[in-house]
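# A predicted structure for the sequence below; I have some questions about it.
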Amino acid sequence: MTILLGIILALLIFSVIVFFHELGHFSMAKRFGVKVDEFGIGIPPRAKQVWKDSSGTVYSLNWLPIGGFVKMKGEEMNETGAHDKDFLAHKNFLEQSTVILAGVIMNFFLAFLIFSVLFMVGVEPLGINTKFQTSTETKLIPSFDEAVRIGLVKTDGIILSPLTGSIAEKSGLLDGDILLSIDGKTILSPEDMIMKVKQSTTVMNFTVQGSGGIRTLLITPEDGKIGSYVGHNVTEIRKD
């Protein structure tokens, strides 16, 4: 059943891509006065003529519901009427090129539109928490944030590790130091720290705890960086 749904979904996605591709050819052909004999959804033979517009273009549904097509006057080399104004070959080079390339351009536009919507709306990462029968019991862990949320991973603060010769190391930051606060404010995630450092151009007060006890370090970011790895301080990973 899962395989069948996958095949159906793949065909649906393919059909949408082809539809927009052919729509690009169709719209530019109409724009430049090329006669479009038929705009069809699916692959012939024709199942039904849905509509015929005033210019004579037939809009059809076809028996094999995959993709679609645009039939323009002048696509076939042996067609008569090469000197007709609505013949594709009668159009100038720029117009012919635009009609031909419009399909690809429309696909790029579709991809841009889809990704823009996804970025604006946001997409939750796919989390998997499924057990499989193997020689040893195995559990696939979802994204780290989701793992923390559902309690698979427990964290306690943010751990730092300065790069050799970096601003952070020269300021006294040690490998394994736990970040307690920046400028007196508690930092809840590595992303928050990175953003705060990027936005600062002046000296910052880092309060950290490590082998040297609790210390306050004065660190001035350079180009929005202090030269340190940053991550969650993982204290426990559930194995049940």
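Received, thanks.
# C-alpha from now on. contacts and neighbour counts both.
Fine.
# which helices and strands does the lengthiest strand in the chain pack with?
Scanning the chain for the longest strand, with DSSP state E as the assignment, gives strand 36-52. Applying 3 or more CA pairs under 8 Å, 6 or more residues apart in numbering; DSSP states H and E, we find strand 36-52 packed against helix 2-31, strand 58-72.
# this is the other structure I want to compare:
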Amino acid sequence: MELAIKIFQFILSISILVILHELGHFLPAKWFKTKVEKFYLFFDPWFSVVKKKIGETEYGIGWLPFGGYVKIAGMVDESMDTEQLKQPAQPWEFRAKPAWQRLIIMLGGVTVNFFLAWIIYGCLSFFNGETVFDSTKVDAPMNYTHVAKAMGFQDGDKILKVDGKVQNNLDKLSLDILLSDDITVLRNGKEVTFHTNDDGKALAFKDANPKAFLTPRYPAVIDSIYNPKTAAAGLKVGDQVISANGKKIAYYDEFQEVVRNNAGKDLNVEVSRAGAVLPLVLQVSKEGTLGLASYKQLTKYAETKHFTFGQSIGRGFTRSIESLTYQVKQFKLIFNSKVQGYKKVGGPLAIIKNMPVDKAKDGSVSIDWTLFWSFTAMFSVWLAFLNLIPIPGLDGGHVLFTLYEMIVGKPVPQKVLENAQMVGVIFLLGLMLLIFGADIFKIITNKF
């Protein structure tokens, strides 16, 4: 059921983004009286799942879920249909329109994608507000794992600035550190600035969650128990673990470390309950877990900010820019020879695996619509950026050639456009196969 919900969310999100993106091309094409031959969700090589012709346009759904397209008459596109281009240009063809009209048609898709992200983020801010985990409220030193220490952190450090900027949002702090060059901390009463070591970042990307190297510390007070064996051993919600196998426990992360190091063994713990100290013996699973949690204490660091309608408009724009900025910055990790962030890059299968779901205590799974729309907004602004990259086959390639024509005063030769489009399509198809193949390889090698 969980996989089915994730697949449904992925298809729904992609369908919304593709249809609106292509509508961004379709509407200005129609406004400028340009013939649109096809409007497709997904690609349709050899056959379509559904198709119907209305007026001069064939609307349909393809079987290959890698995007979608509108086929505009008189335009060199991914269909590589050049027969029509051998004939004299007709008034209703794309190539017969003024350069400024063609530019608007080509920019329509990315414009819609950006405005869609803006609208979604604005609505989320207005209807849900924004919950921020404020690091200034953390009264204990951060928990720095071996990964964080490899980057340059030391126990007791208080983070002051990341690349010269204050970041009090715990949700963004870890990512900012991964993307940073320099960190300023308060260490032994003195301000110290150090360069974040790429070796530490590389270690972070070997973990399932690259941002888990930095967490706030809080007492080991148990607030949820999922494992019946742990409950049967006498542990109760509200107990505070004060020692484990003779080691004093001050924070929950210390307790987690002892539990992981005793996978498959019995663990002797002492808990404080109603002023009394009780000894218990807990059985740790082979995976190094006890089936309990202590995350509700994090709520004391949380603050929800609400926005008026007017404020949400500005906030929606800011969140769109922030989302895009973070994604662009991540290229420095992807192409870093030490960090090798490209190993974490995934295709459709990886996206489906990481689609957000809402898991209830009874094990049932449903759609978390807030996370779904957040993902859709993030993906929308990302698609806008990717489509603007000046590669033939993408909107950015068409924009580049059109701008050249507007600056130089004459169009790029038709043969050059055809050859460039062919190279671009081959490159993009090869890239798609590589990414999709990497997903399959990870599944086969159990590294997904």
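Everything's here; your move. Please read all numbers here as calculations on a predicted model, not as lab measurements.
# just to revisit the earlier point, so which bits of the longest strand of structure 1 are buried?
Across strand 36-52 of structure 1, burial judged by 16 or more other CA atoms under 10 Å covers V36, D37, E38, F39, G40, I41, G42, I43, P44.
# Distance of the first one relative to V70 of structure 1?
What it means is V36 of structure 1. Per CA to CA, to the nearest Å, V36 of structure 1 is found 7 Å from V70 of structure 1.
# likewise the fourth one?
As judged by CA to CA, F39 of structure 1 and V70 of structure 1 stand 5 Å apart.
# Helix, strand or coil: sort out S135 of structure 1 for me.
Following DSSP: H, G, I helix; E, B strand; the rest coil, S135 of structure 1 is assigned to coil.
# Which secondary structure state is assigned to the spatially most central residue of structure 1?
Nearest to the mean C-alpha position of structure 1, by CA atoms, centre = their mean, lies F115 at 5.0 Å. Using three-state DSSP, the structure places F115 of structure 1 in helix.
# returning to what we had before: overlap in contacts of V36 and V70 of structure 1?
Each of F26 lies in contact with both V36 of structure 1 and V70 under the rule CA atoms under 8 Å, 6 or more residues apart in numbering.
# count of neighbours near the alignment partner in structure 2 of M106 of structure 1?
With TM-score structural alignment defining the correspondence, M106 of structure 1 maps onto V112 in structure 2. V112 of structure 2 is flanked by 21 other residues according to other CA atoms under 10 Å.
# tell me the contacts of V112 of structure 2?
Counting by CA under 8 Å, 6+ apart, V112 of structure 2 makes contact with L20, H21, G24.
# what's the answer for L12 of structure 1, then?
For L12 of structure 1, the contacting residues are I66, by CA under 8 Å, 6+ apart.
# Trace it over to structure 2, please.
By TM-score structural alignment, L12 of structure 1 lines up with L12 in structure 2.
# what's the distance between that match and T318 of structure 2?
From L12 of structure 2 to T318 of structure 2 the distance is 25 Å (CA to CA).
# Show me what the residue nearest to the centre of structure 1 aligns to in structure 2.
Counting by TM-score structural alignment, F115 of structure 1 corresponds to Y121 in structure 2.
# surely that match meets S320?
Yes - assessed by CA atoms under 8 Å, Y121 of structure 2 is found in contact with S320 at 7.0 Å.
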